[in-house]
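Enquirer: Need the 3D shape of this:
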Amino acid sequence: MSEHLPTNIVPLSSITRFDVSKPRVSGCSAKSNGKATSCGSSAGPEDLPEEIWAKVQDHPCYSEDAHHYFARMHVAVAPACNIQCHYCNRKYDCSNESRPGVVSEKLSAEEAARKVMAVAAEVPQLSVVGVAGPGDALANAPKTFRTFELIHEALPHIKLCLSTNGLALPDHVETIAAMGIDHVTITINMVDPEIGAEIYPWIFFRHKRWEGLDAARILHERQMEGLEALTAKGILVKVNSVLIPGINDEHLIEVNKAVRARGAFLHNVMPLISDPAFGTHFGLTGQRGPTPAELRKVQDSLGGDAKLMRHCRQCRADAVGMLGEDRGAEFTLEKLTEAKPYDPKKREMYLSVVERERADRQKAKEMASAPEKIAETPLLVAIATKGGGRINQHFGHATEFQIFEVTSAGAKFISHRRTDKYCVGGTDDGDAMTTTLAALEGVAAVLCAKIGDKPKQRLAEAGIIASDDYAFDYIEASAITWYAGHKGAAAASASA
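Expert: The predicted structure is shown next:
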């Protein structure tokens, strides 16, 4: 065990040491001043009860605002799984795939705690540690809870989070609540076992393997039971759903209704990853994933009051860092002996910077405005950013763009789109531009910290405006200002 970890670890049987005396408030069923509150990932302190905002304000997965400032970490302590999904193929000792179920090294609970301490010492943005596989957190319940126990003892300010398919969830709700785990993600892809049978070939439940409709029916019932039990205790639940064209794309409306009715805090509809190279059943049988337009259509179809997460990156089971980046290779087991001791002052300084940045960003957004009485046509604007809520990345270095829908009323984050780096080793890569242009389909403008003449011309030829005039400025304010200038110029040209 690391010298930085406490030696007086309390055994799992004593988990009641956590403070559970305060009543918990369920997410979407919460009310403020007698009115139902908005609790989507874009919600802020003005939208949520104080106790709910306290839970999500620094959680990059539960708050779109927080993902600009805070990092997450997944520890790979849960290798076993109790179901088989047609979209999953777990891989170990794998560093070149960025998707769920993939890890470079499996950890014991003690190794995971040491690794968390090392990351916390180097990454002051770290606010959340979760167990998301590479199997199922609750199919490996003793290791998962032991890991959380060690982390809580060492770093009590870190939020604890787990992801599960829900099959074993009802058996562990009391332990989850007692340990103070405020955030649980359940992957729910269906509420109709007929559809479930097309996604899950088998489950392992009560010492028996179940297949077909029986398997899907049991899984569905257990997922609903677990979701209801968690929200009854005030635990925030995010539901992940994998969008599989032709199988559950239309059905996700029913999934959304079911999970909202049971108090889910957020619903995250994710695109199927089905590259044949990943070796999944769907990938090998030709099942395609959705296009960005298809994904957005399904998200928008869930209704204006649906509480959606749109900034998910479908992270690896050993991801480290801000969403959209992975620093896991910096913190392998062999490098932990070089780790620096954790210094809480470093984090305190970072939190004070974030507080100022959040206030300044909000003020800049409120001050930005578009001209009145202009044609109200929403436009999509792509942002190259490394985080912090600013336009601070070179176009050629971007591996993803954040997409905002902009009108005179404001700028709203709607998605991110992955791409390949345009600049590779100091050269312009034509193939990468082809990938980038595909990712930017439907986008009117790209705002970045810097862009060369050649890619700027390529974008112009595709009808996309590229600008580095807003380098290092806040995203929303810059997008609104660009929109105002663009629409104002168009209106002036039309009246000339």
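
Enquirer: Could you use CA atoms for every contact and neighbour count after this?
Expert: Noted.

Enquirer: Neighbours of residue 488, how many?
Expert: For residue 488, the count of nearby residues is 18 (other Cα atoms under 10 Å).

Enquirer: let me fix that: residue 336
Expert: By the criterion of other Cα under 10 Å, residue 336 has 18 neighbours.

Enquirer: surely it meets residue 114?
Expert: Yes - the pair residue 336 / residue 114 is scored as a contact, 7.4 Å apart, by Cα atoms under 8 Å.

Enquirer: list residues touching both of those two?
Expert: Shared contacts of residue 336 and residue 114, defined by Cα atoms under 8 Å, 6 or more residues apart in numbering, are absent.

Enquirer: Quick one: the helices in this protein, in order.
Expert: Secondary structure of the chain (DSSP state H): helices located at 50-56, 109-122, 141-154, 173-178, 193-196, 212-232, 252-261, 281-284, 292-301, 344-367, 430-439, 453-461, 475-495.

Enquirer: In CSV, list these along with distance to residue 404.
Expert: Formatted as CSV, the helices of the chain follow (distance: least, Cα to Cα, whole Å):
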stretch, distance to residue 404
helix 50-56, 22
helix 109-122, 31
helix 141-154, 36
helix 173-178, 36
helix 193-196, 33
helix 212-232, 31
helix 252-261, 23
helix 281-284, 30
helix 292-301, 12
helix 344-367, 14
helix 430-439, 14
helix 453-461, 18
helix 475-495, 8
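
Enquirer: quick one more, to check against the first:
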Amino acid sequence: MSVPLVPLSDLQIATRKELQQTGGCAASSCGSKAGSADMDPATWAKVKDHPCYSEEAHHYFARMHVAVAPACNIQCNYCNRKYDCANESRPGVVSERLTPEQAARKVMAVASKVPQLSVLGIAGPGDAAYDWRRTRATFDLVAARLPDVKLCMSSNGLALPDHVDEIVAMNIDHVTITINAIDPEIGQQIYPWIFFQGRRRTGLEAATILRDRQLQGLEMLTARGVLVKVNSVLIPGINDAHLTEVNRAVKERGAFLHNIMPLISDPAHGTHFGLTGRRGPTAAELKKVQDSCAGGVNLMRHCRQCRADAVGLLGEDRGQEFTLEKLPEVVEDAPEARAAYRDWVAEERRDRAAAAANAEAAVPAPEKPVLFAVCTRGSGRVNQHFGHATEFQIYQADVGGIRFVGHRRADNYCLGGQGDAARMDEILRVLADVPHVLCARIGDGPRKRLLAAGIEAIETPQDYIETAISAVLSTRNARNGRAAQRA
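Expert: Take a look at the predicted model:
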């Protein structure tokens, strides 16, 4: 089927085999492997088009954040809310602070041009629950004009219990709470202060109040049927060994997802942790902690730690296309375009799921997990030149099948047709534990550099990712069989 409205190459689409699960979602992922047959219809309706709550959906659907909530009631040692910073991609950063009216106009403009848009989120740059007046006004305006766009908000949780009734009444059925610790001894190392009930509090008192309010808000929301994603920032040396306890605690209280994110600590960002030398985790350290939570709350592994004014598919940011001065005076909605796109996605999901299932069934599962780095522009295919990739999607083949396990960023190797040696060094570091790279094309130079580092580059242009991985496994099996015969 041809893709309506937008070129296929521009879509971030991935389809994966839907494994049989119990309890609704795969323990190792985010419910992304679970389909309509694996969860109740109400929950499936909430997650199927939400790019953050479904790994599969994030390849199809776009989100946008509007920066209408600048006020915050806590200080985090990893946070520095900055403005007029269009080139920096991390939470808390925005280029424009908007009024609710400006935000609604911007959402209308994006919805008219981006048929993939399915979610409006408010994630700051402060706290959406604390700056509730602006948050509520924005959601009221957008819900009246775009009833097919889901509403989503993020909060540190301190003010969240005060607004649960309104959240439910407004049909905000996705809420993210950042919970970095449930042990106040650890929490006080992350939060210098909170502002609660009219005064600033510090130390164990602050960490205890924050923890209690976060867990209270989580319990209240899940009891009312709201899907809750818990974000945790992995801070080596502080909470890395503690996040399994966080995972266990939020599972007991009904969290739908747990997103364990790496600390971003570049000193240039001006955060306390960055300025005092606190490093972020390596990709291997992050995966180790995520894997240690297997069997707990379903994990989200596709987070891109978006800006508070991000627009577009996860992994891209089109926010600079929709700044206030670029918005048209009159915006006409295009609900039929979004509806047509969603119809196409439903058909594409069915076709791609069948192809992925056939690919996995064709080759015996490897005895030990095998990682693959995939160069893709979307559509679930290997369709990007190695030198153009700024992100590698990481897949793992094991006894559970072929599944997405994360992404790793690195600056693209090719610059104006020439390779950059320093960037290649960084790519080799990022992919040090990955034996195979799948790409549409690769030059002889980078291919040799990869091979010297023990990484095999394989060109599989336009293949589905699962089909390409299955072919590599088949070749490995045949090669290993011949080696065994010679021995």
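
Enquirer: What is the equivalent residue in the second structure for residue 78 of the first structure?
Expert: Alignment note (TM-score structural alignment): residue 78 of the first structure maps to residue 69 of the second structure.

Enquirer: Just to check, that match is in contact with residue 138?
Expert: No - using Cα under 8 Å, residue 69 of the second structure is not in contact with residue 138; the gap is 9.8 Å.

Enquirer: and the gap between the alignment partner in the second structure of residue 431 of the first structure and residue 92 of the second structure?
Expert: For residue 431 of the first structure, the aligned residue in the second structure is residue 422 (criterion: TM-score structural alignment). Here residue 422 of the second structure is placed at a distance of 29 Å from residue 92 of the second structure (Cα to Cα, to the nearest Å).

Enquirer: picking up where we left off before, neighbour count for residue 69 and residue 138 of the second structure, which is higher?
Expert: residue 69 (26 against 23).

Enquirer: quick one: which of residue 422 and residue 92 of the second structure has more around it?
Expert: A count of neighbours by other Cα under 10 Å puts residue 92 above the other of residue 422 of the second structure and residue 92, at 22 against 10.

Enquirer: now the alignment partner in the first structure of the more buried one, nearest residue through space, not along the chain?
Expert: Alignment note (TM-score structural alignment): residue 92 of the second structure maps to residue 101 of the first structure. Spatial nearest neighbour of residue 101 of the first structure, chain neighbours left out: residue 134 (4.3 Å); criterion: Cα to Cα, 6 or more residues apart in numbering.

Enquirer: surely the one you found meets residue 99?
Expert: No - using Cα under 8 Å, residue 134 of the first structure makes no contact with residue 99, being 10.3 Å away.

Enquirer: Just tell me what residue 345 of the first structure corresponds to in the second structure.
Expert: Residue 345 of the first structure maps onto residue 336 in the second structure, by TM-score structural alignment.

Enquirer: Return the distance of its match relative to residue 289 of the second structure.
Expert: 43 Å.

Enquirer: Name the residue in the two with the higher neighbour count.
Expert: A count of neighbours by other Cα under 10 Å puts residue 289 above the other of residue 336 of the second structure and residue 289, at 17 against 11.

Enquirer: Identify the residues contacting the closest residue in space to residue 165 of the first structure that isn't next to it in sequence.
Expert: Closest residue to residue 165 of the first structure in three dimensions, ignoring its sequence neighbours and counting by Cα to Cα, 6+ apart: residue 187, at 5.0 Å. Neighbour list for residue 187 of the first structure: 163, 164, 165, 166, 239, 240, 241, 242 [criterion: Cα under 8 Å, 6+ apart].

Enquirer: Just give me the match in the second structure for residue 187 of the first structure.
Expert: Under the alignment (TM-score structural alignment), residue 187 of the first structure pairs with residue 178 of the second structure.

Enquirer: For the closest residue to residue 212 of the first structure other than its chain neighbours, the count of nearby residues, please.
Expert: Leaving out its chain neighbours, the residue that sits closest to residue 212 of the first structure by Cα to Cα, 6+ apart is residue 197, at 5.1 Å. As a burial measure, residue 197 of the first structure scores 19 neighbours (other Cα under 10 Å).

Enquirer: One more: residue 291 of the second structure?
Expert: 16.

Enquirer: Please pull up the equivalent of it in the first structure.
Expert: Using TM-score structural alignment, residue 291 of the second structure pairs with residue 300 in the first structure.

Enquirer: Now do the contacts for the residue positioned nearest the centre of the second structure.
Expert: Nearest to the geometric centre of the second structure sits residue 303, at 1.9 Å (Cα atoms, centre = their mean). Contacts were defined as Cα under 8 Å, 6+ apart; by that measure residue 303 of the second structure touches 52, 259, 261, 314.

Enquirer: Now do the corresponding residue of the first structure for it against residue 468 of the first structure, distance only.
Expert: By TM-score structural alignment, residue 303 of the second structure lines up with residue 312 in the first structure. Noted for residue 312 of the first structure: a distance of 26 Å to residue 468 of the first structure, by Cα to Cα.

Enquirer: for residue 416 of the first structure, same thing?
Expert: 19 Å.

Enquirer: repeat for residue 170 of the first structure
Expert: Using Cα to Cα, residue 170 of the first structure is found at 52 Å from residue 468 of the first structure.

Enquirer: Same check on residue 128 of the first structure?
Expert: Note on residue 128 of the first structure: its distance to residue 468 of the first structure, by Cα to Cα, is 33 Å.

Enquirer: do the same with residue 86 of the first structure
Expert: Counting by Cα to Cα - residue 86 of the first structure and residue 468 of the first structure are separated by 43 Å.

Enquirer: Likewise for residue 376 of the first structure?
Expert: 25 Å.

Enquirer: ok, those two, which is more surrounded?
Expert: residue 468 (19 against 12).

Enquirer: Map the more buried one onto the second structure.
Expert: So, by TM-score structural alignment, residue 468 of the first structure is matched to residue 459.

Enquirer: How about whatever residue of the first structure lines up with residue 35 of the second structure: what's its closest non-neighbour residue?
Expert: Counting by TM-score structural alignment, residue 35 of the second structure lines up with residue 44 in the first structure. Sequence neighbours aside, residue 53 is the residue nearest to residue 44 of the first structure in space, at 7.2 Å (criterion: Cα to Cα, 6+ apart).

Enquirer: ok, now how distant is the aligned residue in the second structure for the one you found from residue 268 of the second structure?
Expert: Aligned by TM-score structural alignment, residue 53 of the first structure pairs with residue 44 of the second structure. For residue 44 of the second structure, the distance to residue 268 of the second structure (Cα to Cα) stands at 41 Å.
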